[in-house]
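J.: Attaching a predicted model along with its sequence, questions to come.
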Amino acid sequence: MTSAGSPALPAVERTDRLRPSDVRDVLALARTAGDADGSDPLSEPVLLHIGRDGGSPAVHLMLRDPDGALVGYAHVDLADEVEGPWAELLVHPLRRRRGLGRQLVTAAMAAAARTDATGRLRVWAHGDHPAAGALALDLGFERARVLLQMRRSLLAPLPEPRLSGDVSLRAFRSGADDAAWLEVNARAFATHPEQGRWTVDDLRVRMAEPWFDPAGFLLAVDGSTGRLLGFHWTKVHHDQGEPIGEVYVLGVDPDAHGLGLGTALTIAGLRHLHGRGIGQAMLYVDESNAAAVALYTRLGFARWAVDVNYRRG
């Protein structure tokens, strides 16, 4: 029952597989919300999952108006047995403050509880909106992780990368470098909750994307042994007006720390993007990673936006 004058909330549609029409609706809703908020409401892993309708097990939750228009969506990923389920959600900008966000989070909690007996759930809030924080607190979540988006103009001067000893840079070779890259990526991000667990399938899904360019996937190798020491994988976004480059993944093997490879690889990747005519670069970094934040700040990056991960259980 609803109070007088309060519209009834729509029923939550739950499915393990989106129809092509659902995919179109979700992507359209994401564009609308992103344009209104100034930040993308869904992360790359969710968009890859939606676009391919497969991969890790997930639940899709949808809210529709009586006329069938999609006004709310939540993606609940159930694959991570270590950290537990995680979710992202969005509500149409004109339908907010009506209880739809709470309804989606509550449904996501129920979906997560079906596979995780402890009731754990992590929810990403892109843009760090006060309303999201208030809802999370009210539902028993705590602020657990902060992801910074930083940006830098590529029109400002960039020095030459300085490589020590017999270290050289070359482009990634699809098929030949896959295994070595995955090994170094796992070592470089051993404590990272997502990046360090990438599999060959995670790598190949991204290499199949239209934006993938091996020339912008730079590897630092030991000239005497050929061993991979570090990498800077760049990406170019063409869906945000003017193209913008990204420091997509930057990592250094722990055994190669102290050689200045983090700085050299960052500069080399930025110079590559500048050479493609890109005028601005972005990156994501955990706020708690003080060393990385300091490196990027020294190289001219500044804080642009914030994403927050809320945890329950």
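T.: The structure has been received and is ready for your questions. Residues are numbered from 1 along each chain as shown.
J.: From now on I want contacts and neighbour counts done on CA atoms only, so please keep to that.
T.: OK.
J.: Tell me where the stretch 201-313 of the chain has strands.
T.: For the stretch 201-313 of the chain, the strands defined by DSSP state E, counting those that start in this stretch cover 217-222, 228-237, 244-252, 280-286, 302-312.
J.: next one: the stretch 51-200 of the chain
T.: So, for the stretch 51-200 of the chain - with DSSP E, counting those that start in this stretch - the strands run 58-64, 70-77, 86-91, 121-126, 142-153, 167-171.
J.: Can you give me the buried ones in the fifth one?
T.: Within strand 142-153, the residues that count as buried by 16 or more other CA atoms under 10 Å are 142-143, 145-153.
J.: now those residues as a markdown table including distance to Val76?
T.: As requested, the buried residues of strand 142-153 are exported to a markdown table (distance: CA to CA, whole Å):
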| residue | distance to Val76 |
| --- | --- |
| Glu142 | 18 |
| Arg143 | 18 |
| Arg145 | 18 |
| Val146 | 20 |
| Leu147 | 19 |
| Leu148 | 23 |
| Gln149 | 23 |
| Met150 | 27 |
| Arg151 | 29 |
| Arg152 | 33 |
| Ser153 | 35 |
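J.: quick check, nearest of the residues you listed to Val184?
T.: Set against Val184, the nearest of these by CA to CA is Leu147 (22.7 Å).
J.: OK, contacts around that closest one?
T.: 284-287, 306-309 (CA atoms under 8 Å, 6 or more residues apart in numbering).
J.: That one - nearest residue in space that isn't next to it in sequence?
T.: Nearest residue to Leu147, sequence neighbours excluded (CA to CA, 6 or more residues apart in numbering): Asp286, at 4.5 Å.
J.: Tell me how far that neighbour lies from Val306.
T.: Distance of Asp286 to Val306, computed by CA to CA, to the nearest Å: 10 Å.
J.: Which one of the two is surrounded by more residues?
T.: Val306 (20 against 17; other CA atoms under 10 Å).
J.: Would you mind confirming that that one makes contact with Gln149?
T.: Yes: counting by CA atoms under 8 Å, Gln149 is a contact partner of Val306 at 6.0 Å.
J.: Next one for the comparison:
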Amino acid sequence: MDPTPEDREAIGHLVTAVRHADGVDAWSEAVLLDLATPTGHGRHLVVRADDGSLAAWAHVDTADPDDVVVELGVAPGARRHGVATSLARALLADPAVRPGQARVWAHGERPGSAELAAALGLDRDRELWMMRRPADAGPLPAQRPVEGVTISPLRVGEDEPDVVAVNARAFAWHPEQGAMTVDDVRRREQEPWFDAEGFLLAREDATGDLLGFHWTKVHPEGARDGGPVGEVYVVGVDPGAQGRGLGGALTLAGLHHLAGRGHDEVILYVEADNAAAVATYRRLAFAVDATDVSFRLPDVTSAPSGGDDDAGR
């Protein structure tokens, strides 16, 4: 369906209700941006209660037919009534949601999400950790200058193509981040949280080439006390510039920027199997605070025959 303005308003209320009930967003930033864009590419499915109120919403991202991504959530008052199961089964019956090429995100890995994934026979595919550096973690290490490199803020309207090029090389392995476009950057520049001063670029002094960047973000809520919280939004280093300490220097530069704005509590998201990045963040007093899990619809055509069927576990 193509959401009407009334649908979009109702979905916005649902998103807020789920966030407050669970303490975590059930939908990613990319999905919420797609919802807010009239020309968004996502497909939507809503479930309404008998009184007409919105009971559930699912977003299906079919931009990459070989990696269809589903995110869904149920209103707190409509849970434990089979709504999520019915919605998920309807989605899995969609021809676009093909076995082996579709996955479902469970943000925060709530108990109900794990139960639903098990009932549907979905396989655990990826883990994304949200790590948090508490406000009382102590002073940050001193910043680390890199010889021959200057770190300075983004020049809006000029630097975006360079950022996207470096991002594509740095995250060529990442199914979401590596696909970022100039339009994606400019779309986020229109968001209330965007701050060019907190988008830090590292350039080679001799050539002016962009070597890496640290894009910070501030959420209006999310800190332990309910106030604003900073985020290490994206840190990317060109593979050709690795080994010079740029990742650490950019991370610290961004953390110092956030601290200078009064945001000592900071979160970030990192792939659980990225051992090097996790070790770096642990040294900076970050600890795992929540887990997002991607469950994949198994490719039954390639599954071995015989044995016990675990789809109902």
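T.: Everything's here; your move. Only a predicted model underlies this, so the values are computations on that prediction, with no experimental measurement involved.
J.: what TM-score comes out when they're superposed?
T.: Scored against TM-score structural alignment, normalised by the length of structure 1, the superposed chains reach a TM-score of 0.90; 294 aligned residues with a CA RMSD of 1.5 Å.
J.: before we move on, the earlier item: what's the match for the residue nearest to Leu147 of structure 1 in structure 2?
T.: Under the alignment (TM-score structural alignment), Asp286 of structure 1 pairs with Glu271 in structure 2.
J.: For the equivalent of Leu265 of structure 1 over in structure 2, give me its contacts.
T.: Aligned against structure 2 by TM-score structural alignment, Leu265 of structure 1 finds its counterpart in Leu250. Contact partners of Leu250 of structure 2, counting by CA under 8 Å, 6+ apart, are 151, 200, 202, 212-214, 235.
J.: now the equivalent of Tyr248 of structure 1 over in structure 2: how far from Val270 of structure 2?
T.: Per TM-score structural alignment, the equivalent position to Tyr248 of structure 1 in structure 2 is Tyr233. Using CA to CA, Tyr233 of structure 2 is found at 10 Å from Val270 of structure 2.
J.: cool, Asp209 of structure 2 as well?
T.: Using CA to CA, one gets 26 Å for the distance from Asp209 of structure 2 to Val270 of structure 2.
J.: Pick out whichever of these two has more residues nearby.
T.: Neighbours per residue (other CA under 10 Å) separate Asp209 of structure 2 from Val270, with Val270 holding more: 20 against 12.
J.: you'd agree that one is up against Trp129?
T.: Yes: counting by CA under 8 Å, Val270 of structure 2 touches Trp129, with 5.3 Å between them.
J.: Might you report the residue contacts of the closest residue to Tyr233 of structure 2 other than its chain neighbours?
T.: Distances taken as CA to CA, 6+ apart put Thr216 closest to Tyr233 of structure 2, at 5.0 Å, once the chain neighbours are dropped. Counting by CA under 8 Å, 6+ apart, Thr216 of structure 2 touches 198-199, 230-234, 254, 258.
J.: if I line the two up, what does Thr216 of structure 2 land on in structure 1?
T.: Alignment note (TM-score structural alignment): Thr216 of structure 2 maps to Thr234 of structure 1.
J.: what do you get for Arg155 of structure 2?
T.: Matched by TM-score structural alignment, Arg155 of structure 2 corresponds to Arg173 in structure 1.
J.: Now that match. Nearest residue, chain neighbours left out?
T.: Leaving out its chain neighbours, the residue that sits closest to Arg173 of structure 1 by CA to CA, 6+ apart is Pro214, at 6.8 Å.
J.: need the contact list for the one you found.
T.: By CA under 8 Å, 6+ apart, the neighbours of Pro214 of structure 1 are 171-174.
J.: can we see that at 10 Å?
T.: For Pro214 of structure 1, the contacting residues are 170-174, 207, 233-235, by CA atoms under 10 Å, 6 or more residues apart in numbering.
J.: What of Ala36 of structure 1?
T.: Residues in contact with Ala36 of structure 1 (CA under 10 Å, 6+ apart) are 30, 92-94.
J.: Any of these buried? List them.
T.: Using 16+ other CA under 10 Å as the burial test, those include 30, 92-93 as buried.
J.: what about the helices in structure 2?
T.: Using DSSP state H, the helices of structure 2 run over residues 5-22, 29-36, 83-92, 111-119, 160-170, 182-189, 246-260, 275-283.
J.: Would you mind finding the most buried of those?
T.: Looking across those with neighbours counted as mean count of other CA atoms under 10 Å, the highest average goes to helix 246-260: a mean of 21.
J.: so it versus strand 266-271, what angle?
T.: Angular relation of helix 246-260 of structure 2 and strand 266-271 on a 0 to 180 degree scale: 150 degrees, by axes from the mean of the first three to the mean of the last three CA atoms, to 10 degrees.
J.: Run the chain-centre distance for helix 246-260 of structure 2.
T.: For helix 246-260 of structure 2, the distance from its own C-alpha centre to the chain's C-alpha centre is 20 Å (CA atoms, centre = their mean, to the nearest Å).
J.: That helix against structure 1, how far on average?
T.: Average distance, helix 246-260 of structure 2 versus aligned residues of structure 1 after superposition (mean CA distance after the TM-score superposition for structure 1): 0.7 Å.
J.: which one in structure 1 is aligned with Pro134 of structure 2?
T.: So Pro134 of structure 2 corresponds to Ser153, using TM-score structural alignment.
J.: and its match, how far is that from Asp53 of structure 1?
T.: According to CA to CA, Ser153 of structure 1 stands 36 Å off from Asp53 of structure 1.
J.: I'd say Ala281 of structure 1 and Thr266 touch.
T.: No: between Ala281 of structure 1 and Thr266 there is no contact under CA atoms under 10 Å: 11.0 Å.
J.: any residues in contact with both of those two?
T.: With CA under 10 Å, 6+ apart, Ala281 of structure 1 and Thr266 have common neighbours 234, 247.
J.: how about the strands of the stretch 51-200 of structure 1, which one is nearest Gly38 of structure 1?
T.: Comparing the strands of the stretch 51-200 of structure 1 by CA to CA, strand 121-126 comes nearest, at 9.8 Å.
J.: What mean distance separates that closest one from the matching residues in structure 2?
T.: Its matched residues in structure 2 lie on average 0.8 Å from strand 121-126 of structure 1 after superposition (mean CA distance after the TM-score superposition for structure 1).
J.: Give me the packing partners of that strand, helices and strands only.
T.: strand 70-77, strand 86-91, helix 100-113, helix 130-138, strand 142-153, strand 302-312 (3 or more CA pairs under 10 Å, 6 or more residues apart in numbering; DSSP states H and E).
J.: Having no further points to raise, I will conclude here.
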